[in-house]
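Undergrad: Build me a structure from this.
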Amino acid sequence: MEFDFPLRKIIHVDMDAFYASVEQHDNPDLKGKPVAVGGGSKRGVVSAASYEARKFGVRSAMSSYIAQRNCPDLIFVKPRFDRYKEVSQQVRAVFFEYTDLVEPLSLDEAYLDVTKNKTGNPSATLIAQEIRQKILAKTGLTASAGISINKFIAKVASDYNKPNGQKTVNPEEVLAFLEDLEIRKFYGVGKVTAEKMYKLGIFTGKDLKQKSLEFLDANFGKSGSYYYNVVRGIHLSEVKPHRIPKSVGAERTFRENLSSEIFMLERLEHIAIELERRLLKSKIAGKTITLKIKYSDFTLQTRSKTLPYFIADKELILETAKELLYQDNLENSVRLLGISLANLNTDKKKTEKAVETKQLSVQLKFDF
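TA: Sure, this is the predicted structure:
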């Protein structure tokens, strides 16, 4: 069997319950106990949960009230992002011992392309083991890893043996692995999409593979071709060391629900000021402004407007945000407001690389 695209050796490293694990490491009294990083007040939100807390259904982005209800013994710890960044830098330093092709997704996870690496080790599986051992030795924290021919499969594989484990999907195993995969485990298939796929009789990768490109395009729009390709092991995205942000934003959750636009204007001004600070720091401007509104019942609404010119000034951002706020009536009282800027001046047009199939055909004799 041959793949008509270049096979790479990609590792996806994901720290295990990162924020909570840092807190448990720094405070031994928390080890073995259900810990949530975030605000413990009624209006708080869980940023991360330890594995002990996850057994009770506590998850990130869950309201602290619900988390406490699910797990009465839950211990809340205030986040220390400076500390998390410090540990993250130690972890990344380990990555760079092996390759410069490191694409961080967040403080706690990254893709590594080790097709050609600094150690000369031909086995991505052994490299992943070494990386995890070094991370443990330097930070006292565990990490999990997925190893395969592209970013998509490596990302999915990293979840398989969590925590403190890894999984390799060799080239000859890729198609069978994807066919057996539950559809909700496909990276990029969220809860809403999964429910839609269930209604269409798609429960596994094998079910997805039986659907035509036309069928998937008709039912999932632009995502149709993505689903069609990834279930066949086709995901050509390269590891990009310098990821260009698609948007920049800022948001605030309020202690008390706001029920009138008038009360929201002051909050929007503070959000616009913070957004301007982030834009100036990154030397970025954008054209599309999006107002994010989360209501007291946790439903989410976004309103957007695209301007004919790039902006980064708080006054212009606030002016457009106000316009979007008054665009429609509010559906309920509001617990969160956010403003983001997209269509940035960093965007580059995607170019397709035309490469002869003869050059791309790679035999499955690929040492992992």
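Undergrad: going forward, measure contacts and count neighbours with C-alpha atoms only.
TA: OK.
Undergrad: and residue 290, that's in a strand?
TA: Yes. Checked against DSSP: H, G, I helix; E, B strand; the rest coil, residue 290 lies within a strand.
Undergrad: Can you give me the distance of it to residue 280?
TA: Distance from residue 290 to residue 280, counting by C-alpha to C-alpha, to the nearest Å: 18 Å.
Undergrad: which one of those two has more residues nearby?
TA: residue 290 (22 against 12; other C-alpha atoms under 10 Å).
Undergrad: For the residue lying closest to that one once chain neighbours are set aside, list the residues it contacts.
TA: Sequence neighbours aside, residue 304 is the residue nearest to residue 290 in space, at 4.2 Å (criterion: C-alpha to C-alpha, 6 or more residues apart in numbering). Residue 304 makes contacts with 288-291, 324, as judged by C-alpha atoms under 8 Å, 6 or more residues apart in numbering.
Undergrad: one more to line up against the first:
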Amino acid sequence: MKVSVIGTTGYGGIELLRILHNHPIFQIQSIHSSRGESPIWTEYPHLFDINKQKLEKIDPEKIAMNADLVFFATPSGVSSELAAAFADYDVKVVDLSGDLRLKNQEDYKKWYKQEPAPQSLLDKAVYGLSEWNRENIENAEWISNPGCYSTASLLGLAPIVKENWVVPTSIVIDAKSGTSGAGRKPSRMHMMAEMTENFKIYKVNEHQHIPEIEQQLVDWNKDIKPITFSTHLLPISRGIMATIYVQLGKEKKLTEIHELYQHYYEKAPFVRVRPIGNDPAIKEVAGSNYCDIGIHLDERTGRLTIVSVIDNLMKGAAGQAVQNANIMNGLDEKTGIDFIPMYP
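TA: You can find the predicted model right below:
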């Protein structure tokens, strides 16, 4: 199956190339960027003599005529325009940006500060949280890949939210990410001198993944109220840890909650529910498509702590995008992404 990648010079795009290089079914037909035509290895020298393809201009008609599947790995605000250009062509699309995630156009304007995609495209795009929307993904032509923070948070919350075991107003998510989550564009905030031996909070109560998380939580449980969500930068390149606090609405034992998580994820090959008392760490999922989840119950307060870790460039972006593409094309979801995490 021929695939094209648009937005190849960003971290999500280059991670896609790493995965697709050894994918047994998806073959890279073309790679595209708005930066002009040059060999990809000049942008990423680690690809020298491995990938000899040249970056090409973005020509929607030409791309659609020569590819079966297109990945958009472009910044938010770009994908919506591209999506409109591809809407009339018979080609499957997986969008890694946030442009097709929010179904309400006014929400997109508020949180992304940009003009939204046409409502027809928003309605057409299936939210690609692989473990929880499989049936719709299997029949989809367009996939909106979830955000990195959203993936870690939603996978951690799903079982207890769907079972209505939480107090609807009590969800607090304290999330931390490596600097690659902000993309490759240079900024003072991400300079080595600024981030080494440092730890920063950012976008307090303003992060664009807030409405995305709330949209899905309410879809699972209409009683869920607005969440408290904070994001921090870690002095590491990649990885996310979401530490989630919820008040239980019903008295439960930790073993009962743990069994619930095991039941919900027993057929999810990339979600590992850790044994009670065993906490996941970012390094233990690095370079892989795994989401590792640990849970703790404070019996004094009735508060549950959920720890969810992912690699933001894999399960939080390119890995999940390929997982979704596998599902929508009738392949085993593990095809081409069944990597053991890197360690150390």
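Undergrad: TM-score of the superposition?
TA: The TM-score (TM-score structural alignment, normalised by the length of the second structure) is 0.26; 153 aligned residues with a C-alpha RMSD of 6.7 Å.
Undergrad: picking up where we left off before, next SSE after whichever strand or helix holds the residue nearest to residue 290 of the first structure?
TA: Assigned by DSSP states H and E, residue 304 of the first structure falls within strand 300-311. Note on strand 300-311 of the first structure: by DSSP H and E, the next helix or strand toward the C-terminus is helix 314-325.
Undergrad: And the contacts of that next one?
TA: 261, 265, 268-269, 272-273, 275-276, 289-291, 303-305, 311, 339.
Undergrad: in the helix or strand just after that helix, what counts as buried?
TA: Remark: after helix 314-325 of the first structure, the chain's next helix or strand is strand 334-344, criterion DSSP H and E. Going by neighbour count (16 or more other C-alpha atoms under 10 Å), the buried part of strand 334-344 of the first structure is 334-344.
Undergrad: same question, stretch 209-228 of the first structure
TA: Buried-residue list, stretch 209-228 of the first structure, by 16+ other C-alpha under 10 Å: 209, 213, 216-217, 220, 224-228.
Undergrad: contact partners of stretch 258-266 of the second structure?
TA: Everything outside stretch 258-266 of the second structure that qualifies as a contact, by C-alpha under 8 Å, 6+ apart, is 159, 271-273, 276, 295.
Undergrad: Buried among those residues? Need that as a selection in ChimeraX.
TA: Buried residues within these, by 16+ other C-alpha under 10 Å, are selected in ChimeraX with:
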select :159,271,272,273,295
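Undergrad: would you turn the contacts of stretch 258-266 of the second structure into TSV with secondary structure and distance to residue 65 of the second structure?
TA: Formatted as TSV, the contacts of stretch 258-266 of the second structure follow (DSSP: H, G, I helix; E, B strand; the rest coil; distance: C-alpha to C-alpha, whole Å):
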residue	secondary structure	distance to residue 65 of the second structure
159	helix	42
271	strand	36
272	strand	40
273	strand	43
276	coil	51
295	strand	48
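Undergrad: in the helix or strand residue 263 of the second structure falls within, what counts as buried?
TA: Element membership for residue 263 of the second structure, per DSSP H and E: helix 254-264. Buried residues in helix 254-264 of the second structure, counted by 16+ other C-alpha under 10 Å: 254, 257-258, 261-262, 264.
Undergrad: ok, those vs residue 92 of the second structure, which is closest?
TA: Nearest to residue 92 of the second structure among these is residue 264, at 29.1 Å by C-alpha to C-alpha.
Undergrad: Which of the three states applies to residue 326 of the second structure?
TA: Per three-state DSSP, the secondary structure class of residue 326 of the second structure is helix.
Undergrad: what about it, how many neighbours?
TA: Neighbour tally, residue 326 of the second structure, other C-alpha under 10 Å: 21.
Undergrad: who touches the longest helix seen in the first structure?
TA: Taking DSSP state H as the criterion, the first structure has its longest helix at helix 261-282. With C-alpha under 8 Å, 6+ apart as the test, helix 261-282 of the first structure has contacts from 248-252, 258, 285, 312-315, 317-318, 321-322, 325-326, 337-340.
Undergrad: Can you check what angle separates that helix from strand 300-311?
TA: 50 degrees (axes from the mean of the first three to the mean of the last three C-alpha atoms, to 10 degrees).
Undergrad: For residue 127 of the first structure, state which of the contacts of helix 314-325 of the first structure is nearest.
TA: Looking across the contacts of helix 314-325 of the first structure and measuring by C-alpha to C-alpha, the closest to residue 127 of the first structure is residue 275, at 39.6 Å.
Undergrad: returning to that earlier point: can you give me the buried ones in the strand holding residue 304 of the first structure?
TA: 303-304, 310-311.
Undergrad: Could you pull up the contacting residues of the nearest residue to residue 309 of the first structure once chain neighbours are set aside?
TA: Once flanking residues are discounted, residue 309 of the first structure sits nearest to residue 287: 5.9 Å by C-alpha to C-alpha, 6+ apart. Applying C-alpha under 8 Å, 6+ apart, we find residue 287 of the first structure in contact with 306-311, 341-344.
Undergrad: Closest to residue 65 of the first structure out of these?
TA: residue 341 (31.0 Å).
Undergrad: Would you reformat the buried residues of stretch 209-228 of the first structure as TSV and include secondary structure and distance to residue 65 of the first structure?
TA: Output for these, formatted as TSV (three-state DSSP; distance: C-alpha to C-alpha, whole Å):
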residue	secondary structure	distance to residue 65 of the first structure
209	helix	41
213	helix	44
216	helix	39
217	helix	40
220	helix	35
224	helix	38
225	helix	40
226	helix	38
227	helix	37
228	helix	40
